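[1] sequence first, predicted model second:
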Amino acid sequence: MYKRFIKRVFDLILSIIALPFWFIILIIIGPIMYLQDKGSIFYNSPRLGKNGQIFTMYKFRSMKMNAPDLRNTDGSTFNADDDPRLTKIGKFIRKTSLDETPQLINIIKGDMTIIGPRPDLPEHRELYKGNEARKLEVKPGVTGYNQAYYRNTVPWKERIQYDIYYIDNLSFWLDIKIFFKTALSVLKREDIYVSENSTKSSKSKSAGM
């Protein structure tokens, strides 16, 4: 019942409540983004949705126009505090996660949910092995298990297994835990950037679940 109906109702209610606040953010940040390099305010990118359907995911643009696409060795997107591709306002919206707020539109459209696995690029589907395609059994989320408990400290393949754990244990209470843990991580600005050499134990953080 929760997974099939109530979760969608909560998504719509919370997104509609948040929409006026997002418009305020847009009015403040949008002109600053444009004036810094005269580029588009939004960055729209194709992503894998539920059952592998491709949709357009919306973000505020944090990088300079025509910035090169850099990847980590596991195929995930490269990001770092000293990334020269970031604009000045881009660094700020990355650290505060404001760059993700346009995904409220994706939630209202039904492409995404508030809590769920973060969506991969379409080409990543070819890299799935074993049970990894199970990640596509649910709608992707603005935040999820990984973002709440690990953010960018674990490799992409490991993140997929945590996504599958979330799918197998999806419940109202797990979503509540993820929601508030994400809020805490954003406020503390923890683990924002990818660390390929991270050796943090998954057991130590999973114990909190």
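    Received it, and whenever you're ready, just let me know what you need.
[2] only C-alpha atoms for contact and neighbour calcs from this point on.
    OK.
[3] which SSE is immediately downstream of the biggest helix by length in the chain?
    Longest helix in the chain, counting residues (DSSP state H): helix 7-37. Once the chain leaves helix 7-37, the next helix or strand it forms, by DSSP states H and E, is strand 42-48.
[4] need the contact partners of that next one.
    54-61, 119-122, 136 (C-alpha atoms under 8 Å, 6 or more residues apart in numbering).
[5] could you identify the most distant pair in those?
    61 and 136 (25.6 Å; C-alpha to C-alpha).
[6] and those two? Which one has more around it.
    A count of neighbours by other C-alpha atoms under 10 Å puts residue 61 above the other of residue 61 and residue 136, at 24 against 21.
[7] thinking that one is in contact with residue 92, fair?
    No: judged on C-alpha atoms under 8 Å, residue 61 makes no contact with residue 92 at a distance of 11.4 Å.
[8] distance of residue 49 relative to residue 14?
    21 Å (C-alpha to C-alpha, to the nearest Å).
[9] next up, a second structure to put side by side with the first:
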Amino acid sequence: MIGGLVLSPIFLGVLLVGFAETGSPLFRQVRVGRHQRPFTLVKFRTMRPDTPSVATHLADTSAVTRLGGFLRRTKLDELPQLWNVIKGDMSLVGPRPCLPEQRALIEARAAQGVFIHRPGITGLAQIHGIDMAEPERLAEWDARMLRSFSLPAYFRYIVRTVTGAGRGDRIHSRD
């Protein structure tokens, strides 16, 4: 409750600027959750509304809006996912939820037993800059995090994310 009050001015500010920039400041996308069940993830929009719904590393860099670039760098685009945490679809810490089309990642995570846990806003792979462009490696780091999970690690991942560790999912240039 207190966190919501503290974050509400930031949330409102981003909503207003996002509405002015794209007319649609929130982005909803179906993702794969616990036990491979689909759920709708909510984020601040960082790309033009007409951008195809693909994994970030497959998106075109020109699709990122000016506000979107700032939101990605500061990780503020993730704030609306707190709603997914409140609903029980996600945890603050866990493997980042993937798209249903990311078959290689889904298969690698299934083999590692990752789907028995809720996906999260951040985790070990994210603070080390490992994104969905490397499905096997990402699944290995997700499983590693879950095998050694502890309360101190949970808070360490959150603090490292808030203080800027990792780069988030990158849009890779296609030269």
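    Structure's in. What do you need? Note that the coordinates shown come from a computational prediction; the quantities given were computed from them, not determined experimentally.
[10] what does the TM-score come to for these two?
    Once superposed, the chains reach a TM-score of 0.85 (TM-score structural alignment, normalised by the length of structure 2), with 172 aligned residues with a C-alpha RMSD of 2.7 Å.
[11] picking up where we left off before, with neighbour numbers in mind, choose between residue 49 and residue 14 of structure 1.
    Neighbours were counted for residue 49 of structure 1 and for residue 14 using other C-alpha under 10 Å; residue 49 has more, 26 against 14.
[12] let me see the contact set for the counterpart of that one in structure 2.
    Residue correspondence to structure 2 (TM-score structural alignment): residue 49 of structure 1 is matched to residue 33. In this structure, residue 33 of structure 2 makes contact with 39, 89-90, 97-98, 115, 118-119, judged by C-alpha under 8 Å, 6+ apart.
[13] ok, now how distant is residue 33 of structure 2 from residue 172 of structure 2?
    25 Å.
[14] now the helices for structure 2?
    Going by DSSP H, structure 2 shows helices at 2-22, 66-74, 81-87, 103-112, 124-127, 135-147, 151-162.
[15] what's the most buried one of those?
    Comparing those by mean neighbour count (mean count of other C-alpha atoms under 10 Å), helix 124-127 ranks first with a mean of 24.
[16] residue range for that one in structure 1?
    So helix 124-127 of structure 2 sits over residues 145-148 in structure 1, by TM-score structural alignment.
[17] do I have it right that residue 146 of structure 1 meets residue 161?
    No: counting by C-alpha under 8 Å, residue 146 of structure 1 does not reach residue 161; the two are 9.7 Å apart.
[18] what does residue 148 of structure 2 correspond to in structure 1?
    Checking TM-score structural alignment: residue 148 of structure 2 goes with residue 169.
[19] tell me how far its match lies from residue 175 of structure 1.
    For residue 169 of structure 1 relative to residue 175 of structure 1 (C-alpha to C-alpha), the value is 10 Å.
[20] same check on residue 64 of structure 1?
    34 Å.
[21] and what of residue 168 of structure 1?
    Between residue 168 of structure 1 and residue 175 of structure 1 the computed distance is 13 Å (C-alpha to C-alpha).
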